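Asks: Structure for the following, please:
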Amino acid sequence: MAAAMETDQFPCVLTVQVPFPTARLASVALQSLQVDKELPPASDANTTGDQDKTLHVEYRATTNRMLRVAVNSFMESLNLVIEVMEHLDADVLAAEAHST
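Replies: Presented below is the predicted three-dimensional model:
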């Protein structure tokens, strides 16, 4: 019953899966991007990481517009996290050194 009410409250859903080179980088991205608990009632997000080096994000919103705004904001934040990883993270620098 609770799942049905949640689906009714947030009928627009999008799941995004972002692969990373290592599980540690996926975990860093997860910690950086996790949504604060003070979400407005118009949207909800669930972010998880797992051992297969993939960041899983599920967005739920009351309207497609709210979903688009939330996902666009997430993508901008994800881009920033990845840029910082490219410049500062030891795993990324090591992977680049091995590929050249």
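
Asks: Please count neighbours and contacts with C-alpha atoms only from this point.
Replies: Noted.

Asks: Run through who's touching the lengthiest helix in the chain.
Replies: Taking DSSP state H as the criterion, the chain has its longest helix at helix 64-88. When contacts are defined by Cα atoms under 8 Å, 6 or more residues apart in numbering, helix 64-88 is touched by residues 12-14, 29, 32-33, 42-43, 59-61, 92-93.

Asks: which of those residues are buried?
Replies: 12-13, 29, 43, 59-61, 92 (16 or more other Cα atoms under 10 Å).

Asks: any idea which of the contacts of helix 64-88 is closest to residue 51?
Replies: residue 29 (13.4 Å; Cα to Cα).

Asks: Now the closest one: which helix or strand?
Replies: Element membership of residue 29 [criterion: DSSP states H and E] is helix 23-33.

Asks: Now the second one, please; I'll put the structures next to each other:
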Amino acid sequence: MAHQQLDHSFPCSLTIDLPLPTARLASAALQALRVDKELSPLVCRSFSTIFPFEGGDGSEETVLRTEYKATTNRMLRVAVNGFMESLSVVLGVMEELDVDVLGVEAKEG
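Replies: This next block holds a predicted model:
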């Protein structure tokens, strides 16, 4: 596990790991979400896909990781709230239109 150094100009941080059914969906979500730039210079955000921590075979990067850094907790909260709205739209479209998501739902149902 990599050691993160404290960035004194951006002391508030949050990492969000979102497991998705396939690496293709994780990559598609990353591409869709990275298009929108952060509106404030007081917030930094980065996206990546990673291997799942547990479960699954671990052979594909199926987890979308979003890392936020901000100057204040308030700026972090505002940025993450906006991200969650965008994420909800992306996941809703995947649920409605993507065959991989529909296949997982059929197996679970």
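
Asks: just to revisit the earlier point, the helix holding residue 29 of structure 1 packs against which elements?
Replies: Contact analysis of helix 23-33 of structure 1 by 3 or more Cα pairs under 8 Å, 6 or more residues apart in numbering; DSSP states H and E lists strand 43-49, strand 54-61, helix 64-88 as its packing neighbours.

Asks: Stretch 89-96 of structure 1 aligns to what range in structure 2?
Replies: Mapping stretch 89-96 of structure 1 onto structure 2 (TM-score structural alignment) gives residues 98-105.

Asks: Now the matching stretch: buried residues?
Replies: Applying 16+ other Cα under 10 Å to stretch 98-105 of structure 2 flags 100-101 as buried.

Asks: and it, how far from the chain's centre?
Replies: 19 Å (Cα atoms, centre = their mean, to the nearest Å).

Asks: And for it, what's in contact with it?
Replies: Outside of stretch 98-105 of structure 2, the residues within contact range by Cα under 8 Å, 6+ apart are 21-22, 25, 94-96.

Asks: Go through these and single out the one with the most neighbours.
Replies: residue 25 (21 neighbours; other Cα atoms under 10 Å).

Asks: highest average neighbour count across the helices and strands packed on helix 23-33 of structure 1?
Replies: Per residue and on average, the most neighbours among the helices and strands packed on helix 23-33 of structure 1 fall to strand 54-61, with a mean of 20 (mean count of other Cα atoms under 10 Å).

Asks: Specify, as a residue range, where it falls in structure 2.
Replies: With TM-score structural alignment as the criterion, strand 54-61 of structure 1 aligns to 63-70.

Asks: how much does that stretch stray from structure 1?
Replies: For stretch 63-70 of structure 2, the mean deviation from structure 1 after alignment is 0.4 Å (mean Cα distance after the TM-score superposition for structure 1).

Asks: Can you give the distance from that stretch to the centre of its chain?
Replies: 6 Å.

Asks: quick one on the thing from earlier: how about the contacts of stretch 98-105 of structure 2 in TSV, adding distance to residue 76 of structure 2?
Replies: Output for those, formatted as TSV (distance: Cα to Cα, whole Å):
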residue	distance to residue 76 of structure 2
21	28
22	29
25	26
94	26
95	28
96	30
